[in-house]
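[1] Sequence plus the predicted model coming up.
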Amino acid sequence: MLAAQRQELILERVQRSGAVRVTDLVASFAVSDMTIRRDLDALESRGAIRKVHGGAVASSGTSTEEPGFEAKSLRQEREKHAIAREAARLVEPNTAVGLSAGTTTRTVAEYLRDVPGLTVVTNSPRVADVFYRTARSDQTVALTGGFRTPSDALVGPLAVSAVRSLHLDTLFLGVHGMQEQAGFTTPNIMEAETNRALVEATRTLVVVADHTKWGTVGLSTIAPLTRCDVLVTDAALNPRARETLAEHVDSVRTAETEGTVGTAEQAG
């Protein structure tokens, strides 16, 4: 096996499990300890992983790192638009839709503006503003109260209380990370609590997450992978991650970023 091939397999394992041990990799690939350490050095130099004593972990910052809304809005813009277009196809007119805070869900809102008769519930002023600007008389927008986080989410007891009495048809949930054991996560504990309330309030959960979210683990879990009904992601998600997600999620849909959006659906 070429070093490049081995390194890609190691990277996939880190993204799938969140961490790897040198001893386990030596046994798996039947190579020397030094060979594995050189592979880890090469991956770390690319920024793909972070070496720790005895192994490596996913290179995703700390579990409490929370970039601001503007910083996140510049990342994976093409993928976000493709994912949002695909996700918006799941919405029927005259239904109750929830959108969590986030740059991807805000993009979903842009593709929902022309759907007639929607009732929209959100804890994101950014998402609410998208609908307010349309000024459609056939749409109702409910914005929860609460404290603002760096990602511009309204969270806390007021937000949770506002959501708990509601019944949504579909919730579009943006996440900081997704991983097999940790599930869908966020670095903000209060945002996780508010998002859990939104998840409990909905009949159908749609997670919108680009490929970079796989292998990232935030401080607090919102929901396990098995709670997700539909995951909409982009074509750059690695095949092994897609297989893992398909084992836990009812439906995995792929949004193509070039030309006309196409859907590849894999049932879990």
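    Alright, I've got the coordinates.
[2] CA only for contacts and neighbour counts going forward, please
    Noted.
[3] ok, and what's touching the helix or strand where Ala159 lies?
    Element membership for Ala159 (DSSP states H and E) is helix 157-164. Residues outside helix 157-164 that contact it (C-alpha atoms under 8 Å, 6 or more residues apart in numbering): 123, 144-146, 193-194, 197-198, 200-201.
[4] Weed out the non-buried ones from these.
    123, 144-146, 193-194, 197-198, 200-201 (16 or more other C-alpha atoms under 10 Å).
[5] Restricted to helices, list those residues.
    Per DSSP state H, helices hold the following members of the buried ones among the contacts of helix 157-164: 193-194, 197-198, 200-201.
[6] between the contacts of helix 157-164, which is closest to Pro224?
    Proximity of these to Pro224 (C-alpha to C-alpha) peaks at Glu200, which lies at 12.5 Å.
[7] Just give the number of residues close to the nearest residue to Leu171 once chain neighbours are set aside.
    Spatially, and ignoring its direct neighbours in sequence, Leu171 is nearest to Gly98 (4.4 Å; C-alpha to C-alpha, 6 or more residues apart in numbering). Residues near Gly98, counting by other C-alpha atoms under 10 Å, number 27.
[8] Gly98 reaches Gly174, doesn't it?
    No: the criterion here is C-alpha atoms under 8 Å, and Gly98 misses it with Gly174 at 11.1 Å.
[9] Contacts for the longest helix anywhere in the chain next, please.
    In the chain, taking DSSP H as the definition, the longest helix is helix 3-17. Under the criterion C-alpha under 8 Å, 6+ apart, residues 19-20, 25, 29, 39-40, 43, 48-49, 56-58, 179-181, 214-216, 238, 240-241, 244 lie in contact with helix 3-17.
[10] and the helix or strand following the helix holding Ala159, what other elements does it pack with?
    For helix 157-164, the following helix or strand on the C-terminal side (DSSP H and E) is strand 168-174. Secondary-structure packing of strand 168-174 (3 or more C-alpha pairs under 8 Å, 6 or more residues apart in numbering; DSSP states H and E): strand 96-99, helix 103-112, helix 189-201, strand 202-208.
[11] Distance to Asp250 for the ones you listed - can I get that in JSON lines?
    As requested, the helices and strands packed on strand 168-174 are exported to JSON lines (distance: least, C-alpha to C-alpha, whole Å):
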{"stretch": "strand 96-99", "distance to Asp250": "19"}
{"stretch": "helix 103-112", "distance to Asp250": "20"}
{"stretch": "helix 189-201", "distance to Asp250": "16"}
{"stretch": "strand 202-208", "distance to Asp250": "10"}
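[12] can you tell which of these is closest to Ser63?
    helix 189-201 (10.8 Å).
[13] In addition, the following structure is provided for comparison:
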Amino acid sequence: MADQGLLAQQRRALILEQVRRDGAVKVAELVDQFGVSDMTVRRDLDVLARGGAVEKVHGGAIAAGASTDEPGFEAKSTRESSAKAAVAAAAAALVEPGSVVAVSAGTTAFAVASRLLGIPRLTVVTNSLPVADLLRTAARELGEAAPALLLTGGSPTRSAALVGPLADQAIRSLHVDLLILGTHGVSERAGLTTPNLGESETNRALVAAARRVLVVADHTKWGVTALSSFAELTEIGTFVTDEGLPEEARSVLAESVGTLVVAPPSGGR
């Protein structure tokens, strides 16, 4: 509720608390929350930024040290390849034949998709251009044995994700058995985060459409907070990661998600 009587110092303390809790704030939302002008909120953020408590970004602010960088798909695909392979193998083993599976954008989700080709009678919904290309190629080679493909449509991002109103509307009309969801960052307070606001909104639509959510994230994603949160840890049914995840993070996830799966090294048992 708006509170015109808050002193500037009190308001800034509340803004800072919100940034630390959520990882980011938006100017427009703070204007509505506090009932002050756009200029007043921007002055508050300037003060907090000068003190090093936050970093200003277009339309708002993020926690100091939060990530706004979004490398392209090709650049990300070469990072932590062995960890991604282990995570992908463990995640694919949890997919049931005959199910409708949504696969988000991202290189780890793509690695899982490449292991779905031998699972019979799958339907795969995706907003990932690389996943769509993978499945189209599989259809030419495997014929009817390949998973059926449904591409959401939308506008492409640097990470080869299709996002925006067209993607969101298509996803909201669907019901899927399982969502295989990648993420840019994971933290206890901010949950799952991404630097791209459009991708964040589309990911929220994917989460809402899924009966079960399976997150795939290697250990390097832990402790990274990007601009926008799209899911809380408590919304995750299964979280699949690799053995490099620190014990403290394992404890947090084990208490927050439905099931934590720590994948053995690729090829291990």
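    Arrived safely. What you see is a predicted model; the values in this text were computed from it and never measured.
[14] follow-up on the earlier one: quick one: which of the ones in helices among the buried ones among the contacts of helix 157-164 of the first structure is nearest to Asp234 of the first structure?
    Out of those, the member with the shortest distance to Asp234 of the first structure (by C-alpha to C-alpha) is Leu198, at 24.1 Å.
[15] got the contact list for that closest one?
    By C-alpha under 8 Å, 6+ apart, the contact list for Leu198 of the first structure reads 98, 100, 163-164, 171.
[16] What's it aligned with over in the second structure?
    Counting by TM-score structural alignment, Leu198 of the first structure corresponds to Leu206 in the second structure.
[17] what does Lys72 of the first structure give?
    For Lys72 of the first structure, the residue aligned by TM-score structural alignment is Lys76.
[18] what does Val120 of the first structure give?
    Match for Val120 of the first structure (TM-score structural alignment): Val124.
[19] The stretch 1-150 of the first structure: strands as residue ranges?
    Assigned by DSSP state E, counting those that start in this stretch, the stretch 1-150 of the first structure shows strands spanning 19-21, 49-52, 55-58, 96-99, 119-122, 140-143, 147-148.
[20] Isn't the match of Val120 of the first structure up against Leu149?
    Yes: counting by C-alpha under 8 Å, Leu149 is a contact partner of Val124 of the second structure at 5.1 Å.
[21] Neighbour count for those two, which is higher?
    Between Val124 of the second structure and Leu149, Val124 has the larger neighbour count (other C-alpha under 10 Å), namely 23 against 20.
[22] Spit out the contact partners of that one.
    By C-alpha under 8 Å, 6+ apart, the residues touching Val124 of the second structure are 100-103, 147-150.
[23] Let me see the ranges of the helices in the second structure.
    Here the second structure has its helices, by DSSP H, at 8-22, 27-34, 38-50, 73-77, 81-92, 107-113, 129-142, 165-172, 197-209, 247-256.
[24] Rebuild those helices as a markdown table, extending it with distance to Pro265 of the second structure.
    Converted to a markdown table, the helices of the second structure look like this (distance: least, C-alpha to C-alpha, whole Å):
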| stretch | distance to Pro265 of the second structure |
| --- | --- |
| helix 8-22 | 33 |
| helix 27-34 | 44 |
| helix 38-50 | 42 |
| helix 73-77 | 18 |
| helix 81-92 | 5 |
| helix 107-113 | 15 |
| helix 129-142 | 24 |
| helix 165-172 | 34 |
| helix 197-209 | 28 |
| helix 247-256 | 17 |
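[25] Tell me which of those sits most buried.
    helix 107-113 (a mean of 26; mean count of other C-alpha atoms under 10 Å).
[26] What count of nearby residues applies to the counterpart of Ser251 of the first structure in the second structure?
    Alignment note (TM-score structural alignment): Ser251 of the first structure maps to Thr259 of the second structure. Using other C-alpha under 10 Å, Thr259 of the second structure has 15 other residues around it.
[27] ok, Asp69 of the second structure - how many residues close by?
    12.
[28] quick one, what contacts the spatially closest residue to it that is not a sequence neighbour?
    Closest residue to Asp69 of the second structure apart from its sequence neighbours, by C-alpha to C-alpha, 6+ apart: Pro195 at 6.4 Å. Each residue near Pro195 of the second structure by C-alpha under 8 Å, 6+ apart is listed here: 67-70, 184, 226-228.
[29] at 10 Å what do you get?
    By C-alpha atoms under 10 Å, 6 or more residues apart in numbering, Pro195 of the second structure lies in contact with 66-71, 183-185, 225-229.
[30] from the residues you listed, which two are the most distant?
    Using C-alpha to C-alpha for every pair in the contacts of Pro195 of the second structure, the one that comes out farthest apart is Pro71 and Ser229, at 18.0 Å.
[31] quick one, which of those two is more surrounded?
    Taking other C-alpha under 10 Å, Pro71 of the second structure and Ser229 do not tie; Ser229 has more neighbours (27 against 12).
[32] Tell me the counterpart of the more buried one in the first structure.
    If you follow Ser229 of the second structure across to the first structure using TM-score structural alignment, you land on Thr221.
[33] The counterpart of Val101 of the second structure in the first structure: what's it in contact with?
    Under the alignment defined by TM-score structural alignment, Val101 of the second structure is paired with Val97 of the first structure. Residues near Val97 of the first structure by C-alpha under 10 Å, 6+ apart: 91, 112, 118-122, 141, 167-172, 202, 204.
[34] correct me, but Thr107 of the second structure touches Leu129?
    No: look at Thr107 of the second structure against Leu129 with C-alpha atoms under 10 Å: they stay out of range, at 11.2 Å.
[35] so what's in contact with those two at the same time?
    159-160.
[36] related to what we said a few turns ago, can I get the contacts of helix 157-164 of the first structure in TSV with distance to Ala264 of the first structure?
    As requested, the contacts of helix 157-164 of the first structure are exported to TSV (distance: C-alpha to C-alpha, whole Å):
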residue	distance to Ala264 of the first structure
Asn123	30
Thr144	35
Gly145	38
Gly146	38
Glu193	32
Thr194	31
Ala197	30
Leu198	27
Glu200	28
Ala201	28
